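S.K.: show me the folded form of this:
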Amino acid sequence: MNTEHDEPLSPGGRLFVQPATHQVINTAFGLERTIEPDALLTAISDSLITKHPRFSSLLVTDSDGHEHWRKVELDIHRHVIVRPDPVGEGDNNEEIVNDYLADLAVSSPLDTNKPLWEFHLLTAHKCVVMRVHHALGDGISIVSLGITMCRRLDDPEQTPTIEHLVSSTQKAENPGRLEKILKVLKMVWFSLMYAFEFIIRAVWVKDRKTVLRGGEGVELWPRKIATAKFSLQDMKTVKNVVTNATINDVLFGVISSGLSKYLDSRLLDYIQEGLQITGVALVNLRPSPGLKDMKELMKKNAGTAGWGNKVGFMLLPVYYHRNRSDPLQYLKRAKLMMDRKKLSMEAFLSHHIGCFLMKFFGAKFASSLSYRVACNTSFTFSNVVGPRDEMTVAGIPIKYIRTTISSLPHAIIMHIMSYAGKADMQILVAKDLIPDPEKLAKCFEDALLEMKEYAVQI
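M.R.: Okay, here's the model as predicted:
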């Protein structure tokens, strides 16, 4: 067999094919009505999915144990799985789809005898699930590629507009020399402090054991999914009452408040004021947030703006508080923490240190380290800024886009995807620890509504 054209995996790709950190991205497109299998096949064939080299390559391993991509002839029919019969009981299609995604998160790896992607057409539930191995790219890359199947609802000749949220953080117009020096010193200090924290998290420091924290082996436990639904306008209303706040600040304030509400609802005697609950956030390292123009992503000289796993990691501590009088305090505390994180090089360093460890110590060592960090923290979080236009696929309007990933040692995995003025958070939980994720989702929704009600009174 000719192997001279095989291409080695990127460091990120090698990480995500290791057993301890094996990941598949599952993205659900909810439709207004059922799409026919032939129409879905045509939409995929006409998109950039079949033209991307990663999507027509097999994952192979050489005699030295090194992974490579090998080009093959693509048979698209092998990648579309039609499920004509109901895949669950009940009348709520969204809940049934969530149950289906929860099962995929634990017990359904992709077939390595074909390129590592597939579509599941759930005809009875008006939904298409796109499954792509994380080794092919990160969430922004994958969902951006999937949206090349779509067209704008108001103008079927146009592809969807990519959303770009501009940070409201104001920069000093002409900072003085002293201010520049202080900023550099802060950057160095916070970078060193957070890098040290990351190291000790991988070695021995753990969150206190609560119902929110998983641990080794929890990635194999049965899962449930619930969806928290937010309005982007409500987030902007809250953001605007706190100077220089961002949408991400609001999100972390909502998470802090929502987790506190949920812990209160469980009536746990051991929960103390100020209890730290640490999350691992996936951070986009590209120059701008949100989904990308695929032509730009696929340029060979695109650098950090291009295709692939261009993500870093940050540890994001939130704290339990019985703070009901002023819900905006959750946002203000989150903003203080996020300002320090953004000033540091934590995400950049985590990415490049991971590449260094991969190169000199091997993929298994880097994967083991990442797994340890997950075991010692409590939740995963990511946020993808999606299209602002309503879209169609094969002429059928899309009601929602939601994404999640395979299980991790965390008991809670949260992924937010915005679309057409809404933001849906998929909350994947270990149901033996959190049997009522619907209550957790409502705690998050109530947290934002409380902040909004308080904000409009100011």
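S.K.: make it CA atoms for all contacts and neighbour counts henceforth
M.R.: Will do.
S.K.: burial of residue 347, as a residue count?
M.R.: Neighbour count of residue 347, defined by other C-alpha atoms under 10 Å: 24.
S.K.: so how far is the host helix or strand of it off the chain centroid?
M.R.: Assigned by DSSP states H and E, residue 347 belongs to helix 346-361. The chain centre lies 20 Å from the centre of helix 346-361; the measure is C-alpha atoms, centre = their mean, to the nearest Å.
S.K.: now the other sequence, so there's something to compare against:
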Amino acid sequence: MESCSGNMTVLRPIRTSKQENGEEEEETALLSPASRMFHEPNYNIHIVAIMGWKVPIEVDSVKAEIQRKLLKHPRFSSLQVMDESDGSRKMRWVPTTVNIDDHTIVPQIADDNMDTDKLVEDYISNLSTTTIDMSKPLWDIHILNVKTSHAKATSICRFHHSLGDGIALISLLLSCFNKSSDPTSLPTLPVSSSSSSFSSTSKDKSNLSISNKKSNWYLIWQYLEKFWLFIRLLFNTVVDVLLFIATALFLKDSQSPFTVARGFDKSSTRQIFIYRTISLDDLKFIKNVTNATVNDVILGITQAALSRYIQRGHEVGGKRKFLPERMRCRAAVLINLRPALGVQAVAEMIEKNATVIQGNCFGFIIIPLTIAQLENPLSYIHKAKISMDRKKRSLESQCTFYFLQLFLKFFGFKVATKLAQKVPSQTTLAFSNVAGPLEEVSCAGHPLAFLAPTCYGHPTGLMVHACSYAKKLTFAIAVREGIIPDPDHLGDDFVDSFMLIKEAALAKLRTKVD
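M.R.: Below you'll find the predicted structure:
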């Protein structure tokens, strides 16, 4: 069963108990409360990993690799069964025999007279109107051997969110891959480290302590600084939690082109998925020039793209329909509170048939977005950095997690699910990012071209995911059909905004050199 107290989650082993007739009855593990929430109506969320390949896919070899590795994981070889015997409607993991052919779909959609990019996009969008059959483990893979402008072939791995969060599932998926440069080695994921600003500060303090180690004033200054940091952390947390509660109750973002209109039927509309790839090296160049983080730059590009989309074409009778300077726009971000195990640890677990797993353990943070026509494109990065630095000095995600747990305990799944659904629906977009492999990888001899994880079933009209892979970063943008009339233009705005910010960073660097 899942637990949020440590770095990993342990699925209790299946125990058996003797019955009177001498037969054994399996005692199975319960779904965690967070995983159980994803089975409530209107919160039936599926994670989708879109993968482009540099070569056509040999289906049998990929199926063999999945059979050899992924199916050893208990979540991918277990049913989720409702237990109504005591009226509690609890769900349990029940091990079953998996037929790999039931989970592998290879549609024949090739047509020389049609736009293959459009065919693949429509196929993925049509998936968003379907769910996975509960009579089998809740995952499948769709293989489209169709050449597009992005890749020679495309596959879509689909998982029900109750299997785990995006970071855990991507780590599991990558355990089926190897480095292209060394087929005997597993992929490596980036390791988070302390920011340079924090490390430089501690270095300065150590130098100061050497020169003033006998000074009582230095000790007093240390205590005062720690006290001030604590007060700031407490103040930021209280403000953020109050804004979270206000958002859950009444505080809604301004009307915008991305807002789901009242009465819009989300259950019967498709998700449109657009993905655009940019250079990760160029993104890191911008990071260095602006003294920001990769996440700051990603959020800055998102703000610039949304601003560009609104400014470009939303006018009625010669007047702007939306006034960005007066708009309240925020992003609801789901924060994984449990550190990821990593590909190496997951692969070792699978090889040893271990039952250590990770599930859903998340909290919310709400980040204000700057939607405006800024003269200097780098200003989007600076404003994103201010917002992100402010959130780093708050315990909002931890507090919202425990807040949700209290609702689960005292009010049940239905009320807790409404809360988890209400907060994102009151904001402009949902936002997430995942760190992919540092190097190029292959699965069963098939080199990967790009990786674009996203999801459908969420309550917002717009969701933005960012995923790094080797020297690339892909934005996966999910919008509800009928809300944004030209989603491809929105995708292009991400690339155009990135290029403008890069040019501004180059100009700033040249100015420094001169």
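S.K.: state the helix or strand in which the aligned partner of residue 392 of the second structure in the first structure lies.
M.R.: Using TM-score structural alignment as the criterion, the counterpart of residue 392 of the second structure in the first structure is residue 342. Per DSSP H and E, residue 342 of the first structure falls inside helix 328-343.
S.K.: now residue 468 of the second structure
M.R.: Under the criterion of DSSP H and E, residue 468 of the second structure resides in strand 462-469.
S.K.: okay, and that strand goes to which residues in the first structure?
M.R.: Going by TM-score structural alignment: strand 462-469 of the second structure matches residues 412-419.
S.K.: what do you get for stretch 175-189 of the second structure?
M.R.: Taking TM-score structural alignment, stretch 175-189 of the second structure hits residues 148-162 over in the first structure.
S.K.: got the end-to-end distance for that stretch?
M.R.: Taking C-alpha to C-alpha, to the nearest Å, stretch 148-162 of the first structure runs 11 Å from one end to the other.
S.K.: next, the buried residues of that stretch.
M.R.: Of all the residues in stretch 148-162 of the first structure, those buried under the rule 16 or more other C-alpha atoms under 10 Å are 148, 149, 150, 151, 152, 153, 159, 160, 161, 162.
S.K.: next, the fourth one: secondary structure please.
M.R.: For residue 151 of the first structure, the reduced secondary structure class is strand; criterion used: DSSP: H, G, I helix; E, B strand; the rest coil.
S.K.: could you do the last one as well?
M.R.: The three-state label for residue 162 of the first structure, taken from three-state DSSP, comes out as coil.
S.K.: for the helix or strand containing residue 122 of the second structure, which outside residues touch it?
M.R.: Using DSSP H and E, residue 122 of the second structure sits in helix 116-127. The contact list for helix 116-127 of the second structure, computed with C-alpha atoms under 8 Å, 6 or more residues apart in numbering, reads 109-110, 144, 146-149, 154, 156, 270-274.
S.K.: of those residues, closest to residue 24 of the second structure?
M.R.: residue 156 (39.3 Å; C-alpha to C-alpha).
S.K.: the counterpart of the closest one in the first structure in helix, strand or coil?
M.R.: By TM-score structural alignment, residue 156 of the second structure lines up with residue 129 in the first structure. Taking three-state DSSP as the rule, one finds residue 129 of the first structure in the strand state.
S.K.: which residues touch the nearest residue to residue 129 of the first structure once chain neighbours are set aside?
M.R.: Among residues not flanking residue 129 of the first structure along the chain, residue 28 sits closest, at 4.4 Å (C-alpha to C-alpha, 6 or more residues apart in numbering). Residues in contact with residue 28 of the first structure (C-alpha under 8 Å, 6+ apart) are 127, 128, 129, 130, 400, 401, 402, 403.
S.K.: need the counterpart of residue 28 of the first structure in the second structure.
M.R.: Using TM-score structural alignment, residue 28 of the first structure sits opposite residue 50 in the second structure.
S.K.: which SS state does the most centrally placed residue in the second structure fall under?
M.R.: Nearest to the geometric centre of the second structure sits residue 432, at 3.9 Å (C-alpha atoms, centre = their mean). Under the three-state scheme (three-state DSSP), residue 432 of the second structure adopts strand.
S.K.: if I look at the closest residue to it other than its chain neighbours, how far off is residue 479 of the second structure?
M.R.: The shortest distance from residue 432 of the second structure to any non-neighbouring residue, by C-alpha to C-alpha, 6+ apart, is to residue 465 (4.9 Å). Taking C-alpha to C-alpha as the measure, residue 465 of the second structure falls 12 Å from residue 479 of the second structure.
S.K.: shared neighbours of those two, which are they?
M.R.: Residues touching both residue 465 of the second structure and residue 479 (C-alpha under 8 Å, 6+ apart): there are none.
S.K.: thanks again, I'm all set now.
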